[in-house]
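Below are the sequence and a predicted model; questions follow.
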Amino acid sequence: MENILTVILYPAIDINGGKCVRLLRGERSSATIYAIDPAAQAKYFQDAGCTYIHVVDLEGAFSGKVVNVAAVRSILSIVDIPVQFGGGIRNRTHIDAWINAGISRVILGTLAVSNPDLVAAACRDYPGMISVSIDVRGGKAAIQGWTKTSKLTARDLALKFEDAGVASIVFTDIDRDGTMKGPNFKETKILAQVLSIPVIVSGGVSSIKDLSKLTKLNSDGVEGVIVGRALYDGRINLNNALRVLAGDNILC
């Protein structure tokens, strides 16, 4: 019998200048290029057994409009597994266009703060296809490519969408993103427990032990984990990651 994933692995493809990069704490000046071809990287993740891919247009997040359109479309043309995508999606036209292009789940961050009613309307029209990204720095939700901070806490922002039909909350601790120091387990668990919306955790995942620990939060509402730098640096073996998240205790 095949293992059933208790926590979904979302390998991250962050695109800047048409290439796969990783940032440190969201700082553009810290970009490290890991792959020239995002589509080839996506195909690799699919062939390795991943069931979902997490894609972000970093330039779009900063500019307020999707910049790396060709790169994202190339990913959609080469993989069959679902792709969730965010970065620069700031209005209803953007949402409609990317869902029509084949994106399985649109991730909204800045828009969730600036226009929650629009997000709720999109959830009604596209059931199961809208996620809200809550990126926290110093306890407050950051927006516009993490360059500005709102007055809302993660909990306050998430609860605005509790009954809106949001597919998931993508929770990122910016201060841990790319640092290899482990995710914020405490705040992730607190957020997941107060919500009925599934939570996807991001930021700081650095080891198989981190993934094993996250599987224990599945019963609290943690649905998935986004992993980027640790996969590209080789700190986490992709096959082992999939095994651990499927409940295979390879640490024993």
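Great, that's in hand. Note that the structure is predicted; figures quoted are calculated from it, not measured.

CA only for contacts and neighbour counts going forward, please
Fine.

Touching, residue 87 and residue 58? I think so.
Yes: applying C-alpha atoms under 8 Å, one finds residue 87 in contact with residue 58, separated by 6.0 Å.

can you list residues touching both of these two?
residue 145 (C-alpha atoms under 8 Å, 6 or more residues apart in numbering).

Now do the helices in the stretch 101-250 of the chain.
110-114, 116-125, 154-159, 185-194, 208-215, 229-233, 238-245 (DSSP state H, counting those that start in this stretch).

ok and the fifth one relative to helix 238-245, angle-wise?
It stands for helix 208-215. If you take axes from the mean of the first three to the mean of the last three C-alpha atoms, to 10 degrees, helix 208-215 sits at 30 degrees to helix 238-245.

how far is helix 208-215 from where the chain is centred?
Centroid separation between helix 208-215 and its chain, computed with C-alpha atoms, centre = their mean, to the nearest Å, is 17 Å.

One more to weigh against that first structure:
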Amino acid sequence: MILYPAIDLKDGHAVRLLRGDMDKATVFNDDPAAQAQAFVDAGCEWLHLVDLNGAFAGTPVNAAAVEAILARTQVPAQLGGGIRDMATIEAWLDKGLARVILGTVAVENPALVREAARAFPGKVAVGIDARAGRVATKGWAETTEVMATDLARSFEDAGVAAIIYTDIERDGAMQGPNVEATAALARAVSIPVIASGGVSSVADLVALRDCGARLDGAISGRALYDGALDLAEAMAALRG
């Protein structure tokens, strides 16, 4: 199971939100590329990037910060937020991203997800962000009636590389992940699932690893910045 350090970008800074609230942002680093390099120096194998402003705007906003991260680091990175058309998908992949994450368009334009997954095998993931089991879109500002598991199943034959499942109520709250809901989603599909939201200790990671369903990875942000989770220790535990 891969541990993905998260770098959430707001106004050019590396921040963490509380439950997706843009008004509850804590700035952890004014230099996102330096933060990315610190994670790489600690041994991370992937980076998870989110353009928070872009998620609301529907188009990339923190492109300069993302490009700086890609220029400075040598590990693969995935990015979500504001990626809603083929031109943007292709542009980001051309700039060196290993994977794009499609969230809002997975609900609003699932045909685009399928088209992109066919055009760029292994490079397109679906981001499913849920509040009480229902999918939220547009930077989590809107909650739909679509159930997370139903949305995941709808892409079973699309060829997407992964599903990144976030429990919004756990995100940034340091209260542990929703292991039960994540495991249920992973059991419902054959697509690799990456867990996100609330991962704040080695025990949380072990609980996800041993949940009885196959999880390919877990994302952690605030706990790494706060020092509650040591990256090297966490990676060693997952390998064990």
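Thanks, I have it. Keep in mind it's a predicted model, so treat the numbers as computed, not measured.

circling back to that earlier point, any chance of the helices of the stretch 101-250 of the first structure in JSON lines with mean neighbour count as columns?
Output for the helices of the stretch 101-250 of the first structure, formatted as JSON lines (neighbours: other C-alpha atoms under 10 Å):
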{"stretch": "helix 110-114", "mean neighbour count": "21"}
{"stretch": "helix 116-125", "mean neighbour count": "17"}
{"stretch": "helix 154-159", "mean neighbour count": "19"}
{"stretch": "helix 185-194", "mean neighbour count": "17"}
{"stretch": "helix 208-215", "mean neighbour count": "20"}
{"stretch": "helix 229-233", "mean neighbour count": "19"}
{"stretch": "helix 238-245", "mean neighbour count": "20"}
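
In the first structure, what residue corresponds to residue 34 of the second structure?
The equivalent of residue 34 of the second structure in the first structure is residue 40 (alignment by TM-score structural alignment).

I misspoke; the intended subject was residue 127 of the second structure.
Checking TM-score structural alignment: residue 127 of the second structure goes with residue 133.

Tell me, how many residues neighbour that match?
Each residue near residue 133 of the first structure was counted by other C-alpha atoms under 10 Å, and the total is 28.

Tell me how far it lies from residue 96 of the first structure.
Residue 133 of the first structure sits 18 Å away from residue 96 of the first structure, going by C-alpha to C-alpha, to the nearest Å.

got it, and residue 34 of the first structure?
31 Å.

now for residue 232 of the second structure: what does it line up with in the first structure?
Matched to the first structure by TM-score structural alignment, residue 232 of the second structure sits across from residue 239.

residues in contact with residue 105 of the first structure?
82-85, 99, 128-131.

And the strands in the stretch 51-200 of the first structure, which stretches?
Secondary structure of the stretch 51-200 of the first structure (DSSP state E, counting those that start in this stretch): strands at 53-57, 83-86, 105-108, 130-137, 140-143, 148-149, 168-173, 199-202.

got JSON lines for those, with distance to residue 121 of the first structure too?
JSON lines is the format used below for the strands of the stretch 51-200 of the first structure (distance: least, C-alpha to C-alpha, whole Å):
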{"stretch": "strand 53-57", "distance to residue 121 of the first structure": "23"}
{"stretch": "strand 83-86", "distance to residue 121 of the first structure": "18"}
{"stretch": "strand 105-108", "distance to residue 121 of the first structure": "13"}
{"stretch": "strand 130-137", "distance to residue 121 of the first structure": "10"}
{"stretch": "strand 140-143", "distance to residue 121 of the first structure": "20"}
{"stretch": "strand 148-149", "distance to residue 121 of the first structure": "25"}
{"stretch": "strand 168-173", "distance to residue 121 of the first structure": "16"}
{"stretch": "strand 199-202", "distance to residue 121 of the first structure": "21"}
